[in-house]
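J.: For reference, the sequence and a predicted model appear below.
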Amino acid sequence: MLLNKEKVLVGSKPLTLEDVVLVARNKHVVDIAEEQKEKVNRSREYVEKLLAEKKVVYGLTTGFGKFSDTYIPNEQAKDLQVNLIRSHACGVGEPFSEDVVRAIILLRVNALLFGHSGIRLKVVETMVEMLNKGVTPVIPQQGSLGASGDLAPLSHLALVIMGEGEAYFNGEKMDGGKAMSLAGVAPVSLEAKEGLALINGTQVMTAVGTLACWDALNLANWVDFTSALTTEVLRGVRDAFDPATHRIRPHAGQQLVAENIAKLTKGSKLMTNQAEIRVQDAYALRCVPQVHGASRDALQHIHDKIEIEINSVTDNPLIFVEEDKVISGGNFHGQPMALVMDYLSIAAAELANISERRIERLVNPQLNDQLPAFLTQAGGMNSGLMIAQYAAASLVSENKSLAHPASVDSIPSSANQEDHVSMGTIGARKAAKIVQNAYQVAAIELFSAARAAEYKGPENLGEGTKWAYSFCRKHVPHIEEDHVMYKYFAQLVEEMKDVEAAREAREQLV
């Protein structure tokens, strides 16, 4: 695994979504801020003190869940932690992708560095070493209720830290101990409290949500490009984006999108004035600021909640050295993430919904301003983009099913001790799938609008839409005859999700 030599210093300042993406996907090196190491050490010393005093503390000298009233003597404290990890590693289904697992490890490291978990610094440093040397635990996607933390999936991470379980190294799936050995990372024998500290947290749902939110924020930029290009080739009415309209309904997202469309189409020879061709456009064109803007406002709220969560401590119990106390609370409960993951699902699904409606207008000869039917000049012999629209319609319909909220569900567990759970990890996984589907729809719209631009003359495009057209043509050629397109859709999605491409796109916007 090739690492980027640039560093993300964990513990020196709050992590951002971009920090997580740089480590998870761009493989930046991770280092621990020196000032946090002392906090971790003091917290561990406090745990040792509690053990010496034989204090009754949940998860330290007691069992877990319904067994919280069962006392565990000090001499069995280490075995308790090992048993915890082995018994809780009950994840099922396909494993998470490498970027998600790397994000999980990073977020767990960051939470532990606050010094409220009682874990040894050595364990945290081992996790950092795994990131930097490319050991990626196999973590099944299913099995978390999203309360008491992401217990099952995080246990699969802890297994590899112990030299057990399974992991990927240099692209090969293997025994976790072997992966650690090949990478030159020494496994850790867990001591009192450490197993619980590793698995009692919301880092799985939050890692999935962080990457999905980052992708959705960039998607919101891309669909402003695609909608501007579509509106332009359909000779849209520019008056709908006049700032006067949006000043008197001053939602931030709505105003931003209207400004973006106006900027992207500046200098266009295709946009029209009110009543020049038609008085007003269909909603999929005219209401882009209102629809995209509402999703943007939602995404900003989701972003803010995620940044709080990735810089929070979500263990139980929590150790407060300065106050000389240990508190059993509920910070592990995933409800704050569960709700915003459902919100993310809806916000991203709506960006895809309206994009598909614009694709329909591009290919439908009754709606597309005299463009060739299905954007092919040899209709009949060629089907053009007929089935591309089918694919987009399929994706948005799938999204509608996936957008049903997970957070309204709950099921009791641990003999009704844990009687309300968040289902936040299910919500995060669904949101990530919806975002990916939405990218596919946006790619189809960009592909379609760029082809339509060929018939209207790319030289007639606005300043920003010309950039979007060129971006598409850089990766996808114009081919008039029927040809295989799915590879081009996939290529556009890959390029749109690239960090550098996303940055360049943002530079074209307000």
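T.: Arrived safely. Numbering: from 1, shown residues only.
J.: Please make it C-alpha for all contacts and neighbour counts, starting now.
T.: Noted.
J.: need the longest strand for the protein.
T.: strand 4-10 (DSSP state E).
J.: Is D215 in a helix, a strand, or coil?
T.: Put simply, D215 is helix when judged by DSSP: H, G, I helix; E, B strand; the rest coil.
J.: what about G59, is that helix, strand or coil?
T.: Put simply, G59 is coil when judged by three-state DSSP.
J.: what's around it, how many residues?
T.: G59: 27 surrounding residues under other Cα atoms under 10 Å.
J.: burial count for the closest residue in space to it that isn't next to it in sequence?
T.: Counting by Cα to Cα, 6 or more residues apart in numbering, G59 lies nearest to K193, which is 6.1 Å off, once chain neighbours are set aside. Counted with other Cα under 10 Å, the neighbours of K193 add up to 26.
J.: Equivalent analysis for E480, please.
T.: E480: 14 neighbours (other Cα under 10 Å).
J.: Comparison target, given below:
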Amino acid sequence: MAEHDLSADMSHDMRHDRAATAAVVIGGRRLTIEDVVAVAREGAAVRLSDDAAWRARIARGAEFLRRHLDAGATVYGVNTGYGDACVVDVPMALVEALPLQLTRYHGCGMGEYLDDASALAVIAARLNSLAYGLSGVRPVLLERLADLINHRVLPRIPAEGSVGASGDLTPLSYVAAALAGEREVQFRGASCSARDAWQTLGHAPLTLAPKEGLALMNGTAVMTGLACLAFARATQLARLSARLTALATVALDGRAAHFDPLIFEAKPHAGQGEAAAWIRADLAGRPDTPGHRLQDRYSIRCAPHVIGVLGDALTWMRRDIENELNSANDNPLIDPDGERVLHGGNFYGGHIAFAMDGLKNAVANLADLMDRQLALLVDDKFNNGLPRNLTGASAARAPINHGFKAVQISSSAWTAEALKHTMPASVFSRSTEAHNQDKVSMGTIAARDCLRVLQLTEQVAAAHAIATVQAAQLRLRGNAATVIPAPLRAFMTDVATVSPFVDEDRALEHELRAMTAKIAAGDFIGVEGGKREGDAA
């Protein structure tokens, strides 16, 4: 069956908002984290580059590999067994069957399935790596990977089972199997067999050519795709925690002078200077009087110093994540220009592992910071005149109302769990596969841990947001002259649409869940990221 034109109309397969998002071009250019997020979370399609030289290079790699095999050469994973079985020769009569065998025996993933956004990020990362033209795959394979994204044929990828070298073999086998028409996929809102999805789209399942099963699976796409999503969520949390610090300063009747620019010029870490600038902007116009204390407690006064660690770390994390995203990270590499086969170890995910171990540490510190601020707000011994537990009840009803007491307990529980997950995964290398894979990265476990820490920290931020808005409203009720700058008032209005003022005790679970979802989606804090190629100026 003839392959379809990727630029053809796919509107009935796309989400309604996809047309409004510029397609991400794959091939001949570096992708950014924002490109992956656009595909995974914003509904963007992908489009393979029209550049003739790039397309010719992709085809040339597959053609060289075929000629190399026909000349009797031995190529790992193409006419040999895999891993420790590299010493086993595969007869030419079985070479065509070998790729599908690889996908099948790796079909042993466990744990929860990756959600749609994560699956899309994984496919985008794998597609971009193969598009570097050093993997010996045919153009049709890239087209079919693009189909998975553009038609939302999403493999059901179990999260557990990768040690991060030799790449994300087991989880990526579910991508390879989907292309071959095997296993289950999510398609048009339901689970179905991959074969049925391809039939609906008018395609036969792809027959994987020699090396294509290995090229799909022997790489770092799962950890890298998850790292892109984690980076975006962490960036949002940094800005949100600064805004919550500003609002907590108002609610506690604290001092704006703690964020004076000279303080941060004297200790010139860029990240903490930026965090202080965010807080200053949110407090602009608020008079600075000594208030109740000459110096506010550390969780307020030192907030930029905590947030700034994450801000500075994100700069080198972006470098490493985007380098991994824009790399040929399978083995062996097929050089279409020099016509060489290079056996190496680019599937090792050490950079992503280290970045994700670091990111979960910095993010968990935000959870701890916000939880400590919340503890000050609910405690009438430290909140400078606010009601105990931030209850909004009338004096007559106050004895039986407990406001945010339980919310703070839950916040502390989420924080403790986030902190527990900061144990680095990258140091837990295990020797596997008959001591062939005897030093591995654990990058995918680190990325999954990081996403869990992000989820817990977003829950803490949700609790903090609801409680701090309540506290600011109570401060206003006690003193109508309280100055709340415009950005904070707008934020309070947004939060109140999800969780109105708590006068009488009520169950807040659904409001906390809704708030957490908004925070995870970046609905409250708009953070400008790098523009994608083709975006409007």
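T.: Everything's here; your move. Keep in mind the model is a prediction, meaning the values are calculated, not measured.
J.: Kindly provide the TM-score of these chains.
T.: Scored by TM-score structural alignment, normalised by the length of structure 1, the superposition of the two chains gives a TM-score of 0.95; 503 aligned residues with a Cα RMSD of 1.6 Å.
J.: contact partners of the longest strand of structure 1?
T.: 19, 23, 26-33, 110 (Cα atoms under 8 Å, 6 or more residues apart in numbering).
J.: Out of those, name the ones that lie in helices.
T.: Among the contacts of strand 4-10 of structure 1, the members falling in helices (DSSP state H) are 19, 23, 110.
J.: rewinding a little: which two in the contacts of strand 4-10 of structure 1 are spaced the farthest apart?
T.: Farthest pair in the contacts of strand 4-10 of structure 1 (Cα to Cα) is N26 and A33. Separation: 20.5 Å.
J.: Now flag whichever of the ones in helices among the contacts of strand 4-10 of structure 1 is closest to V82 of structure 1.
T.: Distances from V82 of structure 1 to those, taken by Cα to Cα, are shortest for N110, at 22.7 Å.
J.: Mind telling me what the closest one corresponds to in structure 2?
T.: Using TM-score structural alignment, the partner of N110 of structure 1 in structure 2 is N128.
J.: residue contacts, its match?
T.: 26-27, 31, 325-326.
J.: Tell me how far it lies from N323 of structure 2.
T.: 12 Å (Cα to Cα, to the nearest Å).
J.: cool, K267 of structure 2 as well?
T.: 30 Å.
J.: what's the answer for R195 of structure 2, then?
T.: 34 Å.
J.: of the two, who's got more company?
T.: R195 (22 against 17).
J.: dump the residue contacts of the aligned partner of that one in structure 1.
T.: The alignment partner of R195 of structure 2 in structure 1, by TM-score structural alignment, is G177. By Cα under 8 Å, 6+ apart, the contact set of G177 of structure 1 is 160, 162-166, 187.
J.: circling back to that earlier point, roughly how far does the match of N110 of structure 1 sit from A416 of structure 2?
T.: N128 of structure 2 is 37 Å from A416 of structure 2, by Cα to Cα.
J.: For the equivalent of the residue nearest to G59 of structure 1 over in structure 2, give me its contacts.
T.: When structure 2 is aligned by TM-score structural alignment, the residue opposite K193 of structure 1 is K211. Applying Cα under 8 Å, 6+ apart to K211 of structure 2 gives the contacts 77-78, 99, 136-137.
J.: just the residues you listed now: which is nearest F524 of structure 2?
T.: V137 (42.6 Å).
J.: biggest helix in structure 2 by residues?
T.: Max-length helix for structure 2 by DSSP H is helix 443-478.
J.: Tell me the helix or strand right after that one.
T.: helix 486-498 (DSSP states H and E).
J.: helices or strands up against that following helix?
T.: Where contact means 3 or more Cα pairs under 8 Å, 6 or more residues apart in numbering; DSSP states H and E, helix 486-498 of structure 2 is packed against helix 221-251, helix 270-283, helix 443-478, helix 509-521.
J.: Where in structure 1 does that helix align, residue-wise?
T.: Going by TM-score structural alignment, helix 486-498 of structure 2 sits over residues 463-475 in structure 1.
J.: ok, and the most crowded of the contacts of N128 of structure 2?
T.: L325 leads these on contacts (other Cα under 10 Å) with 29 neighbours.
J.: Just give me the match in structure 1 for it.
T.: By TM-score structural alignment, L325 of structure 2 lines up with I310.
J.: Also G273 of structure 2?
T.: Alignment note (TM-score structural alignment): G273 of structure 2 maps to Q255 of structure 1.
J.: so that match touches D242, yeah?
T.: No: with contact defined as Cα atoms under 8 Å, Q255 of structure 1 does not reach D242; the gap is 9.7 Å.
J.: now the helices for the stretch 251-400 of structure 1?
T.: 252-264, 283-286, 288-309, 335-363, 386-402 (DSSP state H, counting those that start in this stretch).
J.: Let me know which of the ones you listed is the nearest to G236 of structure 1.
T.: helix 283-286 (7.3 Å).
J.: so how far is that closest one off the chain centroid?
T.: 28 Å (Cα atoms, centre = their mean, to the nearest Å).
J.: Over to stretch 234-244 of structure 2?
T.: The answer for stretch 234-244 of structure 2 is 15 Å, by Cα atoms, centre = their mean.
J.: and if you look at stretch 244-259 of structure 2?
T.: Using Cα atoms, centre = their mean, the offset of stretch 244-259 of structure 2 from its chain centre is 30 Å.
J.: Identify the residue range in structure 1 corresponding to it.
T.: Counting by TM-score structural alignment, stretch 244-259 of structure 2 corresponds to 226-241 in structure 1.
J.: Repeat that for stretch 79-94 of structure 2.
T.: Using TM-score structural alignment, stretch 79-94 of structure 2 pairs with 61-76 in structure 1.
J.: Can you say which of the helices and strands packed on helix 486-498 of structure 2 is nearest to M423 of structure 2?
T.: helix 443-478 (9.1 Å).
J.: got the angle for that closest one vs helix 221-251?
T.: 20 degrees (axes from the mean of the first three to the mean of the last three Cα atoms, to 10 degrees).
J.: Show me what helix 443-478 of structure 2 is packed against.
T.: helix 221-251, helix 350-378, helix 405-420, helix 486-498, helix 509-521.
J.: Following the chain past the first one, name the next helix or strand.
T.: Tracing the chain past helix 221-251 of structure 2, the next element assigned as helix or strand by DSSP H and E is helix 261-265.
J.: helices or strands next to that following helix in the packing?
T.: helix 270-283.
J.: Measure the mean distance from the helix it packs on to structure 1 post-superposition.
T.: Helix 270-283 of structure 2: mean distance to aligned residues in structure 1 after superposition is 0.8 Å, counting by mean Cα distance after the TM-score superposition for structure 1.
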